[in-house]
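Engineer: only geometry, no sequence info:
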């Protein structure tokens, strides 16, 4: 007979395994805890949701559905269980059942913003009545031609997305951008667009008039809704483009029904992340639908790995694939805000290494935050003058940093303009990122955008390359290859920190290479030229 102590121990073991990057083991232990937990207990919803989330992240959506279905039998009034059941069903490509679960969640908790968000976007991605859903884009729409940019997040999110939008809007005066302006990892709220747009338009006032807010309006309360009527915010007109473009797989799939209903040919950029995962049923299902669309024209891929995957998995012909290696950074903004480099022993008396990025896992294992902190503990006594710096959504309570005392500093999320100045004091940036942490099949590009920006501003780059994506950097010359082991990472850093002159020479070479390979001219030039060709200009 299983006691409460037993299942709580299993749940604790699951969370420990999750923090240690052992996703499969974490899912197994959480699933076992959910099976034997008391369904009448106050923590039952939490353990069932934990198990389902871990199973889904481990690529076992069917098992996640089974756990939540069983839990819902015992807890018929739990909106949280129904909402997560919808996520599991969606991951299992059971879209109609997922919508029904989201609507049950909304019925049980009418004020739940996640249930309403999931209902609204489910009805956009798989509309029951496409004509009613997109009527505002077919009735009296201005057939203006040109390039159209469609997104769920802009003008929120990362610098590389903002840079692409700004460049396309600048190079194509008849280009228009349409976005929900939804915040990352938050339910949709109409007011989210305005705050981000205020900041973006202040930086790029000339393009502000080319950007419009998309509004998803349900035809009834979320529990009964059958249509999400997509429209533009008041005072804006739709200029139907000759060609639409999306950044990220999830956006290509989200807007595909609009393109097919209204009659718009589209392209998209298939970056790592953004809903694209290797050997994942849901990701593959979305991409299969995108590539099968009669309106699909071209996909930009940023790595040979991605090109080969879609060739073999979906049979995408080479004449529909454009390989432009690398990613986009806001080079012009960085150069405008950077400060002169400060060097150890000349301008400052400290050695400074930093870590940063957005955290998508509980302890930041996807970006390697745990390895950075473990290496910091190993180095602190060897280098009393060494300081550690962390930016992004990381806080001192995520991992134990007490022994580092005042030698570690946390700055929170910061804009690129702030970071450009911050890097002047940084001797190195460390990126021990690992794939398959957020979900099985998820991976980052190389180097991650944050590291390219830091290297452009003169910080030496230390980075893992677990997917073998490197095509431009040379180990020991303009960056240092590291692996996902704290002891070896600390030893590697030590060997360079004892030679500041060599470290600065490494940083100078890295700055030259990153600007040549990932600068605006190198990255945006081919993209602009591609769209000019596709638009016949």
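Structural biologist: Yep, it's here. These numbers come from a predicted model, not from an experiment.

Engineer: make it CA atoms for all contacts and neighbour counts henceforth
Structural biologist: Noted.

Engineer: where exactly do the strands run in this structure?
Structural biologist: Counting by DSSP state E, the chain has strands at residues 147-151, 176-179, 211-218, 228-232, 243-247, 265-270, 296-301, 321-323, 351-357, 386-392, 408-410, 428-431, 460-463, 480-481.

Engineer: which stretch among these comes nearest residue 161?
Structural biologist: Residue 161 lies closest to strand 243-247 among these, at 7.5 Å (Cα to Cα).

Engineer: buried residues of the closest one, list them for me.
Structural biologist: Buried residues in strand 243-247, counted by 16 or more other Cα atoms under 10 Å: 243-247.

Engineer: can you redo the strands of the chain as JSON lines with distance to residue 258?
Structural biologist: As requested, those are exported to JSON lines (distance: least, Cα to Cα, whole Å):
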{"stretch": "strand 147-151", "distance to residue 258": "10"}
{"stretch": "strand 176-179", "distance to residue 258": "12"}
{"stretch": "strand 211-218", "distance to residue 258": "12"}
{"stretch": "strand 228-232", "distance to residue 258": "9"}
{"stretch": "strand 243-247", "distance to residue 258": "11"}
{"stretch": "strand 265-270", "distance to residue 258": "10"}
{"stretch": "strand 296-301", "distance to residue 258": "12"}
{"stretch": "strand 321-323", "distance to residue 258": "22"}
{"stretch": "strand 351-357", "distance to residue 258": "33"}
{"stretch": "strand 386-392", "distance to residue 258": "35"}
{"stretch": "strand 408-410", "distance to residue 258": "43"}
{"stretch": "strand 428-431", "distance to residue 258": "39"}
{"stretch": "strand 460-463", "distance to residue 258": "40"}
{"stretch": "strand 480-481", "distance to residue 258": "44"}
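
Engineer: residue 512: which of these is closest?
Structural biologist: Across these, residue 512 has its closest neighbour in strand 460-463 (11.4 Å, Cα to Cα).

Engineer: by contact count, what packs against the closest one?
Structural biologist: If contacts are counted by 3 or more Cα pairs under 8 Å, 6 or more residues apart in numbering; DSSP states H and E, strand 460-463 sits against strand 428-431, helix 449-456, strand 480-481, helix 500-518.

Engineer: centre of the chain to it, how far?
Structural biologist: Computed by Cα atoms, centre = their mean, to the nearest Å, the chain-centroid distance of strand 460-463 equals 21 Å.

Engineer: contacting residues around that strand?
Structural biologist: Identification of contacts with strand 460-463 by Cα atoms under 8 Å, 6 or more residues apart in numbering yields 427-433, 447, 451, 454-455, 478-483, 503-504, 506-508, 510.

Engineer: at 7 Å what do you get?
Structural biologist: For strand 460-463, the surrounding residues in contact (Cα atoms under 7 Å, 6 or more residues apart in numbering) are 427-432, 451, 455, 479-482, 503, 506-507, 510.

Engineer: go on, stretch 475-494?
Structural biologist: Stretch 475-494 is contacted from outside by 371, 374-375, 378-379, 432, 460-464, 473, 506-507, 509-510, using Cα under 7 Å, 6+ apart.

Engineer: use this one as the comparison:
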């Protein structure tokens, strides 16, 4: 009887394996003959909504000739994009970048023979850790805020400890001062294994925007246009401060009849009642990276009143958000919160305006800009110049490439 039970168990296992093979919903990594210098992994690339991934991974795939990227597009469902669009996005990326046959799906038998593995976000390195250790593949990853990383949260700490104590771990790139200090304070990682590069990678086309047709209050238009731009993770967007933004809009809409409000991202008129704003508010939904520029060039101000720890214990956003960066590069004056004191590059009231995530703070600063338009113009210009400096590939990608190159060299010694 025991033999029969074991036989049935084995047969069931093989049946499931065969079934998965025909449905192609499995992943079997193996070390093939062909060896890459670097293998990149991601869960949303090359979705056009994620501009920083498009730029960073495109640069890496160009710099490292023996390279490829493996994709498991699980994040498509999170941003409500039909999975059938993934193949369309791959074709578009290949045509635009000229990088052909560099993308592999994390399905079926995948050759993972590489000198170095790289990805961004904690959850992406965590789900690949088992086979990286099995095949003894060294790895480097970028620990951005989000993506499973939370401060003083048990599950996050357990994942971090497991990753950072792996025999295959080499370096972690951090982009926020709070992340750097947290890893050291919790003794999760040695200082020599942490590389701090403030900010994130930005599509370089954003740094050379033609702002000839930029619309600006009292220069070539009579309206004062305020926008909010964020993904939706909660019903009322409390983490991004959407609820605060709408209350602010209701507070000030009757004071100035030339103000308009623009909502970009995952929110619509059903999330919070906006009937008081009437024709003064417009919703755009999620926008591809390329579409944001044409919208931002009609805006005067972007408000980002995001709050830390609203998505759960220890959850926080990086400073500034990617949408803030894109807005500033399009000549928009940005008003943003910095509860966790993460600002490491910008001068308040010179390059941008720091606000509290409350209505009074936002109202006060908006009135100041409306009644002092020269301040609006000056901060917009200063901000654009500083953001170009901070987010150039010279500042962002050059040190990243150096880190990866050094680790590849170390693996061949």
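Structural biologist: Sure thing, it's come through. It should be emphasised that the depicted structure is a prediction, and the values quoted were computed from it without experimental measurement.

Engineer: measure the alignment partner in structure 2 of residue 342 of structure 1 to residue 205 of structure 2 for me?
Structural biologist: Here residue 342 of structure 1 is matched to residue 215 in structure 2, going by TM-score structural alignment. Look at residue 215 of structure 2 and residue 205 of structure 2: by Cα to Cα, to the nearest Å, they are 20 Å apart.

Engineer: who's more crowded, the two?
Structural biologist: Using other Cα atoms under 10 Å as the criterion, residue 215 of structure 2 and residue 205 rank with residue 215 on top: 21 against 10.

Engineer: nearest residue to the more buried one in space, please, no chain neighbours.
Structural biologist: Once flanking residues are discounted, residue 215 of structure 2 sits nearest to residue 298: 4.9 Å by Cα to Cα, 6 or more residues apart in numbering.

Engineer: tell me the counterpart of the one you found in structure 1.
Structural biologist: Aligned against structure 1 by TM-score structural alignment, residue 298 of structure 2 finds its counterpart in residue 425.

Engineer: does that match touch residue 342 like I think?
Structural biologist: Yes. Using Cα atoms under 7 Å, residue 425 of structure 1 is in contact with residue 342, at 5.5 Å.

Engineer: how many neighbours does residue 468 of structure 1 have?
Structural biologist: Counted with other Cα under 10 Å, the neighbours of residue 468 of structure 1 add up to 10.

Engineer: need the counterpart of it in structure 2.
Structural biologist: Counting by TM-score structural alignment, residue 468 of structure 1 lines up with residue 341 in structure 2.

Engineer: just residue 487 of structure 1 next, same as before
Structural biologist: Counting by TM-score structural alignment, residue 487 of structure 1 lines up with residue 360 in structure 2.

Engineer: what lines up with residue 403 of structure 1 in structure 2?
Structural biologist: Using TM-score structural alignment, the equivalent of residue 403 of structure 1 in structure 2 is residue 276.

Engineer: could you report the neighbour count for the closest residue in space to that match that isn't next to it in sequence?
Structural biologist: Leaving aside its sequence neighbours, residue 276 of structure 2 sits nearest to residue 250 (Cα to Cα, 6+ apart; 6.6 Å). Close neighbours of residue 250 of structure 2, defined as other Cα under 10 Å, add up to 16.

Engineer: residue 250 of structure 2 touches residue 275, doesn't it?
Structural biologist: No. Contact criterion Cα under 7 Å: residue 250 of structure 2 and residue 275 do not qualify, at 9.5 Å.

Engineer: which residues of the stretch 251-400 of structure 1 fall in helices?
Structural biologist: In the stretch 251-400 of structure 1, the helices defined using DSSP state H, counting those that start in this stretch lie at 281-292, 304-314, 331-337, 369-379.

Engineer: Throw these into CSV and include distance to residue 108 of structure 1, thanks.
Structural biologist: Shown next, in CSV, are these (distance: least, Cα to Cα, whole Å):
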stretch, distance to residue 108 of structure 1
helix 281-292, 27
helix 304-314, 40
helix 331-337, 47
helix 369-379, 38
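
Engineer: ok, which of the ones you listed comes nearest residue 15 of structure 1?
Structural biologist: Counting by Cα to Cα, residue 15 of structure 1 lies closest to helix 369-379 out of the helices of the stretch 251-400 of structure 1; the figure is 14.9 Å.

Engineer: mean deviation (superposed) between the closest one and structure 2, please.
Structural biologist: With mean Cα distance after the TM-score superposition for structure 1, helix 369-379 of structure 1 departs from structure 2 by a mean of 1.0 Å once superposed.

Engineer: angle of that helix against strand 386-392?
Structural biologist: With axes from the mean of the first three to the mean of the last three Cα atoms, to 10 degrees defining the directions, helix 369-379 of structure 1 sits at 170 degrees from strand 386-392.

Engineer: ok, back up a step: for residue 160 of structure 1, state which of the contacts of strand 460-463 of structure 1 is nearest.
Structural biologist: residue 451 (12.3 Å).

Engineer: what does that closest one align to in structure 2?
Structural biologist: Aligning on TM-score structural alignment places residue 451 of structure 1 opposite residue 324 in structure 2.

Engineer: tally of neighbours for that match?
Structural biologist: By other Cα under 10 Å, the residues close to residue 324 of structure 2 number 23.

Engineer: residue 290 of structure 2 versus that one, what's the distance?
Structural biologist: Residue 324 of structure 2 sits 15 Å away from residue 290 of structure 2 when distances are taken as Cα to Cα.

Engineer: can you check residue 240 of structure 2 too?
Structural biologist: In this view, residue 240 of structure 2 and residue 290 of structure 2 are 22 Å apart by Cα to Cα.

Engineer: which one's more surrounded, the two?
Structural biologist: More neighbours surround residue 240 than the other of residue 240 of structure 2 and residue 290, with 26 against 13 (other Cα under 10 Å).

Engineer: show me what the more buried one lines up with in structure 1.
Structural biologist: With TM-score structural alignment as the criterion, residue 240 of structure 2 lines up with residue 367 in structure 1.

Engineer: residues contacting the residue lying closest to that match once chain neighbours are set aside?
Structural biologist: Nearest in space to residue 367 of structure 1, with sequence neighbours left out and distances taken as Cα to Cα, 6+ apart, is residue 433 at 4.0 Å. Contact partners of residue 433 of structure 1, counting by Cα under 7 Å, 6+ apart, are 366-368, 464.

Engineer: try 6 Å
Structural biologist: Applying Cα atoms under 6 Å, 6 or more residues apart in numbering to residue 433 of structure 1 gives the contacts 366-368.

Engineer: as a markdown table, these with distance to residue 178 of structure 1 would be great.
Structural biologist: Formatted as a markdown table, these follow (distance: Cα to Cα, whole Å):
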| residue | distance to residue 178 of structure 1 |
| --- | --- |
| 366 | 31 |
| 367 | 31 |
| 368 | 34 |
